[in-house]
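Undergrad: below are the sequence and a predicted model; questions follow.
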Amino acid sequence: MLLRVGATNGRTGGKRMNPFQVVHDFERALSDYTGAPYVVTVSSCTAALRLALRWWYLGHGEREWNVTVPTRTYPSVPMAVVWAGLRPLFAEMEWSGMYVLYPTQVRDAAKRLTGHMYCVGQFQCVSFHPQKPLGLSNGGGAILHDNAEADVWFRRMRFDGRTEGIPTKDDEYTMIGEHCYMMPPTAAEGLQRLSIYAREYDHANQPSELELYPDLSKWAVFREA
């Protein structure tokens, strides 16, 4: 049975319920499972990659950087690279479950979700798309990381540049954010599924099936980016 999520105007004992508490609970459960000190859930793995890459770019001088991307991967990966202000540089490579977007510390881990998978110093982006390991009905993604400063930035970026817990009219906007936070019903499903997955379906990797992806290096849209 899925956890019930309180309505935004619900009250318990005179105290307003926080409908996003279940999102925080899911993030803590993922932290315990993967070993990542911080977990930030978002609406998709692509959003996770975009935010993680943008954070890296802002911290490295905002100059032109080439980022190595497999020629055969999902098209939104090099798109996330471009949106972050970087340039995709395609390379032939075999990968299984996860790969590094060199020279960044960002890893596309869309096809991996295992216990204690976190790698120190990395920003690992996982996917909850229905066809990925955990497989949530409405998808979603998360950034696994160990950077306290980045954690604050990610949480504001995913929430329209807002500060969590502060009403819109009372907040002070200091950044242009995105609208890519995870909704409570998705987190509630994830919390339930993770408890089962951790016991019964903790597979090392989902097959990469590279032959199903096109050769992205041939796409003009990326050569012109």
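TA: Happy to help now that I have it.
Undergrad: from now on I want contacts and neighbour counts done on CA atoms only, so please keep to that.
TA: Noted.
Undergrad: hmm, Pro75 is touching Leu216, no?
TA: Yes: here Pro75 lies in contact with Leu216, judged by Cα atoms under 8 Å, at a distance of 7.1 Å.
Undergrad: more neighbours: which of these two?
TA: Leu216 (20 against 16; other Cα atoms under 10 Å).
Undergrad: surely the more buried one is in contact with Arg72?
TA: Yes: under the criterion of Cα under 8 Å, Leu216 makes contact with Arg72 at 6.3 Å.
Undergrad: how about the strands of the protein, start to end?
TA: Per DSSP state E, the chain carries strands over the ranges 11-12, 15-16, 38-42, 66-70, 87-91, 99-100, 106-108, 123-127, 141-145.
Undergrad: chain center to the longest helix belonging to the chain, what's the gap?
TA: Counting by DSSP state H, the longest helix found in the chain is helix 184-200. From the chain centre to the centre of helix 184-200 is a distance of 16 Å (Cα atoms, centre = their mean, to the nearest Å).
Undergrad: repeat for stretch 45-53
TA: Distance of stretch 45-53 from the chain centroid (Cα atoms, centre = their mean) equals 6 Å.
Undergrad: same question for stretch 170-185.
TA: That offset, for stretch 170-185, works out to 15 Å (Cα atoms, centre = their mean).
Undergrad: structure B:
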Amino acid sequence: MFEETMADYCGSKYAVSTDNCTDALLLCCEYLKVDEVTIPSKTYLSVPQSIMHAGGTVKFKDYLWSGIYQLEPYPIWDAAKRLTSNMYIPGSYMCLSFHIKKHLKIGKGGLILTDDKDAYDWFKKGRYEGRGEVMYHQDNIQINGWNAYMTPEQAARGLMLMQNYPENNDDLPEKPYYRDLREFDLFKNIEVVK
């Protein structure tokens, strides 16, 4: 019910809930088998880590963003700081966050918005150890999935919060500003593109 509510509110055909936005990004990167991905140098540090865990190479670009940005050139959007009605970009995979500091303060949780049925089916299995909607001993596991699903308790809280949720919201402010990720040893040798 939470996924249906979010898809309807955001204007996408499908929504797949996850345990956080980081895992939503990881699932998208895994599904698309990303190669080189360009992101802003000032963003949350789990974004490049998700790309790297999926086998991709990160490149940084110096620019300020507000609310949402693309993991270029892929149709993956980090929308952790945006949640407003009809925000979905057709043909994309938009990843949302429900951290306590975000719009919908579930406490923990994420979501992937999409209009791609094949991706939707893959994300549902990928977030749940590769399992379908049957008991795992009755299933034929075909993909190497993750334990990245949203708990029923988190989904119920999200449904409760959506009952009085406003139709339109501004993007969350960028303050405190994200640290330039190149300051961390893990990312100091990453190429910067113009």
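TA: On my side now, so go ahead. Given the structure is predicted, the values throughout are model-derived calculations rather than measurements.
Undergrad: can you give me the TM-score here?
TA: Remark: TM-score between the superposed chains equals 0.93 [TM-score structural alignment, normalised by the length of the second structure]; 190 aligned residues with a Cα RMSD of 1.4 Å.
Undergrad: quick one: neighbours of the alignment partner in the second structure of Met157 of the first structure, just the number.
TA: Under the alignment (TM-score structural alignment), Met157 of the first structure pairs with Gly126 of the second structure. By other Cα under 10 Å, the residues close to Gly126 of the second structure number 26.
Undergrad: show me what contacts Gly126 of the second structure?
TA: Residues near Gly126 of the second structure by Cα atoms under 8 Å, 6 or more residues apart in numbering: 27, 143-146.
Undergrad: ranking these by neighbours, who comes first?
TA: Neighbour counts for the contacts of Gly126 of the second structure (other Cα under 10 Å) peak at Leu27, which has 27 neighbours.
Undergrad: so what corresponds to Lys102 of the second structure in the first structure?
TA: Alignment note: Lys102 of the second structure maps to Lys132 in the first structure; criterion TM-score structural alignment.
Undergrad: before we move on, the earlier item: could the strands of the first structure be laid out in JSON lines, adding mean neighbour count and distance to Gly190 of the first structure?
TA: Putting those into JSON lines (neighbours: other Cα atoms under 10 Å; distance: least, Cα to Cα, whole Å) gives the following:
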{"stretch": "strand 11-12", "mean neighbour count": "10", "distance to Gly190 of the first structure": "24"}
{"stretch": "strand 15-16", "mean neighbour count": "10", "distance to Gly190 of the first structure": "24"}
{"stretch": "strand 38-42", "mean neighbour count": "26", "distance to Gly190 of the first structure": "11"}
{"stretch": "strand 66-70", "mean neighbour count": "21", "distance to Gly190 of the first structure": "29"}
{"stretch": "strand 87-91", "mean neighbour count": "20", "distance to Gly190 of the first structure": "32"}
{"stretch": "strand 99-100", "mean neighbour count": "18", "distance to Gly190 of the first structure": "24"}
{"stretch": "strand 106-108", "mean neighbour count": "24", "distance to Gly190 of the first structure": "20"}
{"stretch": "strand 123-127", "mean neighbour count": "30", "distance to Gly190 of the first structure": "11"}
{"stretch": "strand 141-145", "mean neighbour count": "28", "distance to Gly190 of the first structure": "11"}
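Undergrad: put together CSV for the ones you listed, with distance to Thr186 of the first structure on each row.
TA: Formatted as CSV, the strands of the first structure follow (distance: least, Cα to Cα, whole Å):
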stretch, distance to Thr186 of the first structure
strand 11-12, 22
strand 15-16, 21
strand 38-42, 10
strand 66-70, 29
strand 87-91, 31
strand 99-100, 26
strand 106-108, 21
strand 123-127, 13
strand 141-145, 10
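Undergrad: which one of those lies closest to Glu209 of the first structure?
TA: For Glu209 of the first structure, the closest of the strands of the first structure is strand 66-70, at 13.0 Å, according to Cα to Cα.
Undergrad: list the contacts of that closest one.
TA: Contacts for strand 66-70 of the first structure (Cα under 8 Å, 6+ apart): 77-78, 81, 86-93, 101-104.
Undergrad: surely Ala198 of the first structure meets Gly115?
TA: Yes: under the criterion of Cα under 8 Å, Ala198 of the first structure makes contact with Gly115 at 7.3 Å.
Undergrad: count of neighbours near the residue lying closest to Glu30 of the second structure once chain neighbours are set aside?
TA: Residue nearest to Glu30 of the second structure in three dimensions, not counting chain neighbours: Ala54, with 5.2 Å by Cα to Cα, 6 or more residues apart in numbering. Residues near Ala54 of the second structure, counting by other Cα under 10 Å, number 20.
Undergrad: now do the contacts for Ala54 of the second structure.
TA: If you count contacts by Cα under 8 Å, 6+ apart, Ala54 of the second structure has them with 26, 29-30, 33-34.
Undergrad: over in the first structure, see which of those survive.
TA: With both residues aligned by TM-score structural alignment, their matches' Cα atoms under 8 Å, the contacts of the contacts of Ala54 of the second structure that the first structure also has are 26, 29-30, 33.
Undergrad: same list (these) but as JSON lines, adding neighbour count and distance to Gln138 of the second structure.
TA: Putting these into JSON lines (neighbours: other Cα atoms under 10 Å; distance: Cα to Cα, whole Å) gives the following:
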{"residue": "Leu26", "neighbour count": "24", "distance to Gln138 of the second structure": "27"}
{"residue": "Cys29", "neighbour count": "25", "distance to Gln138 of the second structure": "28"}
{"residue": "Glu30", "neighbour count": "18", "distance to Gln138 of the second structure": "25"}
{"residue": "Lys33", "neighbour count": "14", "distance to Gln138 of the second structure": "29"}
